[in-house]
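pasted the sequence and its predicted model underneath.
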Amino acid sequence: MKKLIAPALVALSLTAPAHAMDLTELTDAERAQFRAEVRAYLMENPEVIMEAVNQLQARQAEAQAQADFTLVSDNAAAIFDDGYSYVGGNPEGDMTIVEFMDYRCGYCKKAFSEVEKLVNGDGNIRFIVKELPILGEQSMVASRFAIATKIVAGDEAYKSVHDALMSFNGDITPTSLGRLANSFDLDAEAIQEKMDSAEVTAEIEKTRALAQTLQISGTPTFVMQDELLRGYLPYDQMKAILEEKRG
């Protein structure tokens, strides 16, 4: 048996299917020797461990990507045509990007200018905003205010408020929101009255339920056509993905 347990056999045993070598048929002495050979081989060739780890990570990433593709496909109507989320950019664009965001999220703020650059520079992107306040009470208040603005004053006013909130670094309070509304000549009182309405609550709850279905646990999260992109992505990377999808 000793002659069979050579480095080549050890290497084969690390990658072979479970049925290829039945260790239960070894004696205790043979099993101990086998373990010693495996340890010695790995100590002499530690790169094998990293190769195995990299292979595992690649397989896991591929499985996650396939699972995400299925999630997007199964929930396409709620993602791309829910009837209430803001749709900007070019509504007739050949590519759709959806962003789940939170106004208190630092990475959302970091991504904001880069997403704007991508959407405005391309000119053929349909851009959808999903309000997902998950970072505390101020996040919720900000989202309620933005959604209420959309309902009361329309999409153009919503976009102005959305952009301002994405750039705002102070505390979100009734006073600061009132000033923001006044700066755009909006009816602050009407918007604040609408904030706690069932209509606003329903939109937030539906988006939150969709995020849970899509297994979204953080912001920003993007959907680019058929793919879920979890987390912040710099402009160059988003543009490269966009160009790849266009072929």
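Happy to help now that I have it. Since the model is a prediction, treat every value here as computed from it, not as a measurement. Numbering: from 1, shown residues only.

going by C-alpha atoms from here, please, whenever you check contacts or count neighbours.
OK.

in this structure, which helix has the most residues?
Ranked by residue count and defined by DSSP state H, the top helix of the chain is helix 47-74.

so what does it touch, helix or strand wise?
Contact analysis of helix 47-74 by 3 or more C-alpha pairs under 8 Å, 6 or more residues apart in numbering; DSSP states H and E lists strand 227-230 as its packing neighbours.

list the contacts of the strand it packs on.
65, 68, 69, 72, 216, 218, 219, 220, 221, 222, 223 (C-alpha atoms under 8 Å, 6 or more residues apart in numbering).

what's the burial count for the last one?
Pointing back at residue 223 there. Here the number of neighbours of residue 223 (other C-alpha atoms under 10 Å) works out to 20.

next up, a structure to set beside the first:
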Amino acid sequence: MTFISPRRYRPRLLHALLAMGAVMVAMPDTGHAADPAESFTPAQRQEIVAIMRNALRTDPTILSDAIAALRSNANAAQQNAARGALESHRTDLLTPAASDAILGNPQGHTTVVEFYDPRCPYCRKVLPDLDRLTREDKDLRIVEKVIPVLGQGSLITSQALVAAFVQGGQAAYFRMQAAVMGDSASPTVERMRTLATQSGLNATTLATDMNGAKVTAILQANMELARAIGLDGTPTFVFNARQIIPGAVGYDDLKKAIAQSR
């Protein structure tokens, strides 16, 4: 609740509110909630509106305080919903799927799940920080879940990354990731074939697998989990299924969140 400091007009406003309560208390108990609009005469309603308008003109901070309170309540509700979603999907977030690429220690006791789009510039920017964190923290594993949310180019590159994993596991995935995430050319299937060849993969097999049932199922599962936890952008990080940080975040904030989640 946001408390508003008294002003010279506030006793009048308070009296009006007290009068409103008195009228409602005095009404007979019918077993049903009274409609406030029917509890006052037109003149009384007009007076209440006039008091509120005068209060807002005299002290506009009432409105800003009210907006702040609404935002605070909305944020609290959003956080509660996020905590509920994380708890509901705790197992999914703490148990990597066979198709998940993992940075760091695969048996690490601290699990960070990253949902990312390979075309997202912030996802590309954070890669060195993730590498640094796993080098410094030997009990950390970062589970990467690819989600195509930025259009057709994202879908093509996401399919190529998952197809690389299907073809050659973790090592093939990370070689293809380095090629894809560092590439500035337009993402086409032919471009993915070229990057696959440069990464030591079979380009023909990769291009076929990109539209195969296995790759499609993996991407669909990633998207469903992302939607279930209320993902609102990329990258999004989930720390030990306890905390979510959406959007661009740097090394220091990531390290702090990891420490808090332990």
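Looks like it came in fine. These figures come from a predicted structure and were not determined experimentally.

in structure 2, what residues pair with the longest helix of structure 1?
The alignment of helix 47-74 of structure 1 onto structure 2 (TM-score structural alignment) spans residues 61-88.

please apply the same query to stretch 158-167 of structure 1.
So stretch 158-167 of structure 1 sits over residues 173-182 in structure 2, by TM-score structural alignment.

and the contacts of strand 227-230 of structure 1, which of them are buried?
Buried members of those, counted by 16 or more other C-alpha atoms under 10 Å: 68, 69, 72, 216, 218, 219, 220, 221, 222, 223.

show me where structure 1 has its helices.
Listed in chain order, the helices of structure 1 (DSSP H) span 7-15, 28-44, 47-74, 76-80, 106-122, 137-153, 155-167, 174-183, 188-194, 198-213, 235-246.

go through the third one and flag the buried ones.
Within helix 47-74 of structure 1, the residues scored as buried using 16+ other C-alpha under 10 Å are 68, 69, 70, 71, 72.

pick out whichever of those residues sits closest to residue 50 of structure 1.
Residue 50 of structure 1 lies nearest to residue 68 out of the buried residues of helix 47-74 of structure 1, by C-alpha to C-alpha, at 26.4 Å.

next up, the contacts around that closest one.
214, 227, 228 are the contacts of residue 68 of structure 1 under C-alpha under 8 Å, 6+ apart.

name the member of those residues that has the highest neighbour count.
residue 228 (22 neighbours).

so what corresponds to that residue in structure 2?
Correspondence of residue 228 of structure 1 to structure 2, assessed by TM-score structural alignment: residue 244.

would you format the helices of structure 1 as TSV with distance to residue 129 of structure 1 included?
TSV is the format used below for these (distance: least, C-alpha to C-alpha, whole Å):
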stretch	distance to residue 129 of structure 1
helix 7-15	46
helix 28-44	50
helix 47-74	16
helix 76-80	10
helix 106-122	11
helix 137-153	11
helix 155-167	9
helix 174-183	20
helix 188-194	19
helix 198-213	10
helix 235-246	16
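
circling back to that earlier point, tell me roughly how far the match of helix 47-74 of structure 1 lies from structure 1 on average.
Superposed on structure 1, stretch 61-88 of structure 2 shows a mean distance of 1.4 Å to its aligned residues (mean C-alpha distance after the TM-score superposition for structure 1).
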